[in-house]
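Student: Whatever this is, show me its structure:
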Amino acid sequence: MWAYTVGFTVLPHVGGFLGWFINRKAIPVWYEKLKKPSWCPPRKMFPVAWTVLYTGMGYASYLIWNDLGGCSSKAIVPLGLYGAQLALNWAWPPLFFGARNLKMALIDILCLDVLAIGTMCSWYHINKIAALLMVPYLGWLAMATCLTIRIWKDNPEQKTGKSE
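Tutor: As a prediction, this is how the structure comes out:
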């Protein structure tokens, strides 16, 4: 049973790591040139925050999977919402850093917010601990959404894609 716990807990890290690995060269070059608000967290904070957040949400997804008896019909909506929000989470770095498309990154994160809230709400009646493990993630997403909006507004020449 521990293999399932580890698998579910590690899964979110896979896409997060791939997103970082693929876009790591664009971050110090392109990202640093963008106008950012004074409240933008330092770059070194992001990997620490995402490690904690991915671990919490991954373990929470295991709790839901376990409480619903695996991939049963009861799990389709709560784990489907989780999978959809995770896919949007993983899509954000390639849109923002890779394609440098601030508008698409903004649309992505707004949809991600809705799905993450829906995930947490659908989990609440199944396992309150799992739902509560999503609270820090939603807090970070709120900050990331505000940051994405602000960067999109403050960098009009970058809004729609790559421009050097």
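Student: hey, let's count contacts and neighbours off CA atoms from now on
Tutor: Will do.
Student: and Ser94, what is it in contact with?
Tutor: Rather than Ser, residue 94 is Pro. Each residue near Pro94 by CA atoms under 8 Å, 6 or more residues apart in numbering is listed here: 19, 22-23, 100.
Student: For Asn101, see how far away it is.
Tutor: With distances taken as CA to CA, to the nearest Å, Pro94 is found 9 Å from Asn101.
Student: for Lys44, same thing?
Tutor: Summarising the geometry, the distance separating Lys44 from Asn101, computed by CA to CA, is 23 Å.
Student: The two: which has the busier surroundings?
Tutor: Asn101 (20 against 8; other CA atoms under 10 Å).
Student: Distance check, the more buried one against Tyr31.
Tutor: In this structure, Asn101 and Tyr31 are separated by 12 Å, where distance is defined by CA to CA.
Student: which secondary structure elements does the helix or strand hosting Leu79 contact?
Tutor: The secondary structure element spanning Leu79 is helix 76-93 (assigned by DSSP states H and E). When contacts are defined as 3 or more CA pairs under 8 Å, 6 or more residues apart in numbering; DSSP states H and E, helix 76-93 packs onto helix 2-23, helix 45-67, helix 102-124.
Student: one more to line up against the first:
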Amino acid sequence: MNRITKIMVMVVTTMTLGYISGQVTQTSVDTWYPTLNKPSFTPPNEAFPIAWGALYIMMGIAAGLVWSCIEMQREEARKGLTFFAIQLALNMLWSYLFFGLKNPMLALIEIVLLWLMIYETWFLFRKVNKIAGWLFIPYILWVTYALALNASIWYLNR
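Tutor: Okay, the predicted model is just below:
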């Protein structure tokens, strides 16, 4: 499989998993989430699908770039892709905990673990491919922001 195909496979995979995660939690997004007290720095609801769409595309490109280096840097590329899969699963789990279970406290604990896995993925990706590392920076920043938002929502609604 060539580099472009690997990138496309990873972009489609991340976008599909993101879409599934969004569909599973949509009812709570429409009904429960609007009833919560939120901090002043909460973005409008329309910002979330735009931000996540862009992030999933960048994550997929980054993973595809690392996958395309697996022949030359087998150990680090495999380790990076393993962490990528773990953080992607944790990303989906956060949505379920926050919106599905309607549990901001449990989601807050989990998002800390998610952030650590994203950081480790970034650390490994940048060793394999510098562009892949750079593509993960917006994701780290957004999840840092999401962590603060999650913590604030938990605090305001406890």
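Student: Overlay them and tell me the TM-score.
Tutor: Aligned and superposed, the two chains score 0.93 in TM-score terms (TM-score structural alignment, normalised by the length of the second structure); 156 aligned residues with a CA RMSD of 1.5 Å.
Student: that older thread, out of the helices and strands packed on helix 76-93 of the first structure, which is closest to Ala130 of the first structure?
Tutor: Using CA to CA as the criterion, the shortest distance between Ala130 of the first structure and these is 4.3 Å, found for helix 45-67.
Student: quick one: that closest one to the second structure mean distance?
Tutor: Mean deviation of helix 45-67 of the first structure from its aligned counterpart in the second structure after superposition (mean CA distance after the TM-score superposition for the first structure): 0.5 Å.
Student: Would you mind getting the angle between that helix and helix 102-124?
Tutor: 40 degrees (axes from the mean of the first three to the mean of the last three CA atoms, to 10 degrees).
Student: What is the corresponding segment of the second structure for helix 45-67 of the first structure?
Tutor: Mapped onto the second structure using TM-score structural alignment, helix 45-67 of the first structure covers residues 47-69.
Student: Give me the buried positions along the matching stretch.
Tutor: Within stretch 47-69 of the second structure, the residues that qualify as buried by neighbour count (16 or more other CA atoms under 10 Å) are 52-53, 55-69.
Student: Not counting it itself, show me its contacts.
Tutor: So stretch 47-69 of the second structure is contacted by 2-4, 6-15, 18, 77-78, 80-81, 84, 125, 128-129, 131-133, 135-136, 138-139 (CA under 8 Å, 6+ apart).
Student: If any of these are buried, give me the PyMOL selection for them.
Tutor: For anyone working in PyMOL, the buried entries among these, judged by 16+ other CA under 10 Å, can be selected with:
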select buried, resi 6+7+8+9+10+11+12+14+15+18+77+78+80+81+84+125+128+129+132+133+135+136+139
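Student: Count the neighbours of the equivalent of Thr121 of the second structure over in the first structure for me.
Tutor: When the first structure is aligned by TM-score structural alignment, the residue opposite Thr121 of the second structure is Thr119. A total of 23 residues lie near Thr119 of the first structure under the criterion other CA under 10 Å.
Student: quick one, what contacts Thr119 of the first structure?
Tutor: Per CA under 8 Å, 6+ apart, neighbours of Thr119 of the first structure: 78-79, 81-82, 85.
Student: what's the distance between it and Gly19 of the first structure?
Tutor: 22 Å.
Student: Now do the most centrally placed residue in the second structure against Ile50 of the second structure, distance only.
Tutor: For the second structure, Asn91 is the residue whose C-alpha lies nearest the centre (CA atoms, centre = their mean; 4.8 Å). As defined by CA to CA, Asn91 of the second structure lies at a distance of 16 Å from Ile50 of the second structure.
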